[in-house]
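Engineer: would you be able to build a 3D model of this:
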Amino acid sequence: MSYDYPLPNPQDYDVSLKTGFLPEDLPLAELPEYFKPWEKIAKVIPALLLTHRVRSAIDKQVPLLSTANLKTEAEYRRAYSVLGFLAHAYIWGVSEPTNKLPESIAKPWIEVSDHLRLPPIGTYAGLCLWNYQPIFGDLHELLENGHENISDPSEFLDNIQTITTYTGSLDESWFYLVSVYFEYIVD
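Structural biologist: Next up is the predicted model:
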């Protein structure tokens, strides 16, 4: 017995025919100025974790910001990634984990997660797919031309870096970036 079911359209599921699960446009490296308090802490998470000051920094420096100021899907994706890093650093970043997040992180993270239809937790999308940027400006050209035009696939991997990490280590960055590489390069 055979069934004839139409194949789903990948784009209905945010899957690109060109880049797979990666967005066709490069991830945002930074949110607009309004969201600077989130970005400011995200940039120094490794130092705050090392000194066990991440909770106090978030509590003192991160006000409750409105997600109504997010305008594009790229901004929502970056917000999801940043808030995920902040939330997990807040929960696990000192000697005693906590089961509570401040409203300034929890409320916008839930709103952004609802918009993206993702759970408010560190996900593959937030850690990897929306958390890389080019080292040199030609990565966008590589993406536009499609991976079949890249003569050496390591060109792609050699030209990306993570935007946000917990440790600042190369090992953590490579853990995320290898996934990006395989999402994009492997057919």
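
Engineer: use CA for all of it now, contacts and neighbours both
Structural biologist: Fine.

Engineer: what are the buried residues along the top helix by length along the chain?
Structural biologist: Among the segments of the chain that qualify as a helix by DSSP state H, the longest is helix 73-92. Judged by neighbour count (16 or more other Cα atoms under 10 Å), helix 73-92 contains these buried residues: 74-87, 89-92.

Engineer: ok, stretch 58-77 next?
Structural biologist: Result for stretch 58-77 [16+ other Cα under 10 Å]: buried residues Ile58, Val62, Leu65, Thr67, Leu70, Ala74, Glu75, Tyr76, Arg77.

Engineer: what sits up against that stretch?
Structural biologist: By Cα atoms under 8 Å, 6 or more residues apart in numbering, the residues outside stretch 58-77 that reach it are 27-28, 31, 34-35, 37-38, 41, 90, 102-105, 107-108, 111-112, 115-116, 126, 130.

Engineer: how far does the longest helix of the chain sit from the chain's center?
Structural biologist: 7 Å (Cα atoms, centre = their mean, to the nearest Å).

Engineer: could you identify the helix or strand that succeeds it?
Structural biologist: Where DSSP states H and E defines the elements, the next helix or strand beyond helix 73-92 is helix 103-116.

Engineer: tell me what that next one is packed against?
Structural biologist: helix 73-92 (3 or more Cα pairs under 8 Å, 6 or more residues apart in numbering; DSSP states H and E).

Engineer: between the helix it packs on and helix 103-116, how many degrees?
Structural biologist: 140 degrees (axes from the mean of the first three to the mean of the last three Cα atoms, to 10 degrees).

Engineer: any chance you could map the strands in this protein?
Structural biologist: Using DSSP state E, the strands assigned to the chain run over residues 132-134, 160-162.

Engineer: touching the last one from outside, list them.
Structural biologist: Around strand 160-162, the neighbours that count as contacts under Cα under 8 Å, 6+ apart are Asn131, Tyr132, Gln133, Pro134, Ile135, Leu139, Ser173, Tyr176, Leu177.

Engineer: sorry, back to before: okay if I get the strands of the chain as JSON lines plus mean neighbour count and distance to Gly122?
Structural biologist: Formatted as JSON lines, those follow (neighbours: other Cα atoms under 10 Å; distance: least, Cα to Cα, whole Å):
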{"stretch": "strand 132-134", "mean neighbour count": "20", "distance to Gly122": "15"}
{"stretch": "strand 160-162", "mean neighbour count": "20", "distance to Gly122": "15"}
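
Engineer: next up, for comparison:
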Amino acid sequence: MGVFMQGFLPKKLPAKSYSTQSESCSRIEEICNNLPKLLLTGQVQKTIKKLSVNDLSIDDLLVNQVSKDLKLAMSHLSFIAHAYIWGDKSPNEKLPKVIAAPWVKTAKNQGRPPILSYASYCLDNWFLLNPDEPISLENVGLINNYLSGVDEDWFVTIHV
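Structural biologist: Modelled structure (predicted):
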């Protein structure tokens, strides 16, 4: 990633949803969109444990190699993995294969370690509320977050 007029932000707006249509992409997106409620109700681990090993597969994304889709998958899987680990009363020490396998594949594809990095948490995790307006604090929203609070949104969007 180089430096552009927008600092370290990507040249093109990050994807809010996948251009590649698949059941697993839809499932990843649905889980990530529901993280605030799943965390508040203590249902993250229960939801993940119900999945079969290929339910969060990113193989279709790896075949298509759409950069925006792969960055979105990295962000989604990072949020889901961290919510799984930290979303219970005490941290889970093991990450199930259903999350770990696609997360590691995506991270390798992106040349990054499987962690919720600054890129996945901030740089590739925003959208313009009004696409006709420039980037500003009043015109930026988060694609993914944990609890959907104003404090969390501002903590991240201030960097955009």
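
Engineer: what would you report as the TM-score here?
Structural biologist: Here the superposed chains carry a TM-score of 0.89, computed using TM-score structural alignment, normalised by the length of structure 2; 153 aligned residues with a Cα RMSD of 1.5 Å.

Engineer: what does the longest helix of structure 1 correspond to over in structure 2?
Structural biologist: Under the alignment (TM-score structural alignment), helix 73-92 of structure 1 falls on residues 67-86 in structure 2.

Engineer: mean per-residue distance, the matching stretch to structure 1?
Structural biologist: Taken over the aligned residues, the distance from stretch 67-86 of structure 2 to structure 1 averages 0.5 Å (mean Cα distance after the TM-score superposition for structure 1).

Engineer: can you pull out the helices in structure 1?
Structural biologist: 36-43, 45-50, 54-61, 73-92, 103-116, 124, 139-145, 154-157, 170-185.

Engineer: mind reading off the mean deviation between the shortest one and structure 2?
Structural biologist: Comparing helix 124 of structure 1 with its match in structure 2 after superposition yields a mean distance of 0.4 Å (mean Cα distance after the TM-score superposition for structure 1).

Engineer: mind checking how far the closest residue to Ile80 of structure 2 other than its chain neighbours is from Ile85 of structure 2?
Structural biologist: Nearest in space to Ile80 of structure 2, with sequence neighbours left out and distances taken as Cα to Cα, 6 or more residues apart in numbering, is Cys32 at 6.2 Å. To Ile85 of structure 2, Cys32 of structure 2 is 14 Å away according to Cα to Cα, to the nearest Å.

Engineer: one more: Leu147 of structure 2?
Structural biologist: With Cα to Cα as the criterion, Leu147 of structure 2 and Ile85 of structure 2 are 15 Å apart.

Engineer: name the residues of stretch 127-146 of structure 1 that are buried.
Structural biologist: Leu127, Cys128, Leu129, Trp130, Asn131, Tyr132, Gln133, Pro134, Leu139, Leu143.

Engineer: could you give the separation of that stretch from the chain centroid?
Structural biologist: 13 Å.

Engineer: contacts for that stretch, please.
Structural biologist: Contacts of stretch 127-146 of structure 1 (Cα under 8 Å, 6+ apart): 18-19, 21-29, 77-78, 81, 149-150, 156, 159-164, 176-177, 179-180.

Engineer: and the closest residue to Pro36 of structure 2 other than its chain neighbours, how many neighbours does it have?
Structural biologist: Leaving aside its sequence neighbours, Pro36 of structure 2 sits nearest to Leu147 (Cα to Cα, 6+ apart; 4.3 Å). Summarising burial for Leu147 of structure 2: neighbours were counted as other Cα atoms under 10 Å, giving 16.

Engineer: show me what Leu147 of structure 2 aligns to in structure 1.
Structural biologist: So Leu147 of structure 2 corresponds to Thr167, using TM-score structural alignment.

Engineer: quick check: its match touching Leu48?
Structural biologist: No - between Thr167 of structure 1 and Leu48 there is no contact under Cα atoms under 8 Å: 9.7 Å.

Engineer: identify the residue of structure 1 aligned to Leu40 of structure 2.
Structural biologist: Superposed on structure 1 with TM-score structural alignment, Leu40 of structure 2 falls opposite Leu50.

Engineer: to which residue of structure 2 is Gly126 of structure 1 aligned?
Structural biologist: In structure 2, Gly126 of structure 1 lands on Ser120 (TM-score structural alignment).

Engineer: need the contact list for its match.
Structural biologist: Ser120 of structure 2 neighbours (Cα under 8 Å, 6+ apart): Lys71, Leu72, Met74, Ser75, Ser78.

Engineer: which residues touch the third one?
Structural biologist: In other words, Met74 of structure 2. Contacts for Met74 of structure 2 (Cα under 8 Å, 6+ apart) come out as Trp103, Thr106, Ala107, Ser120.
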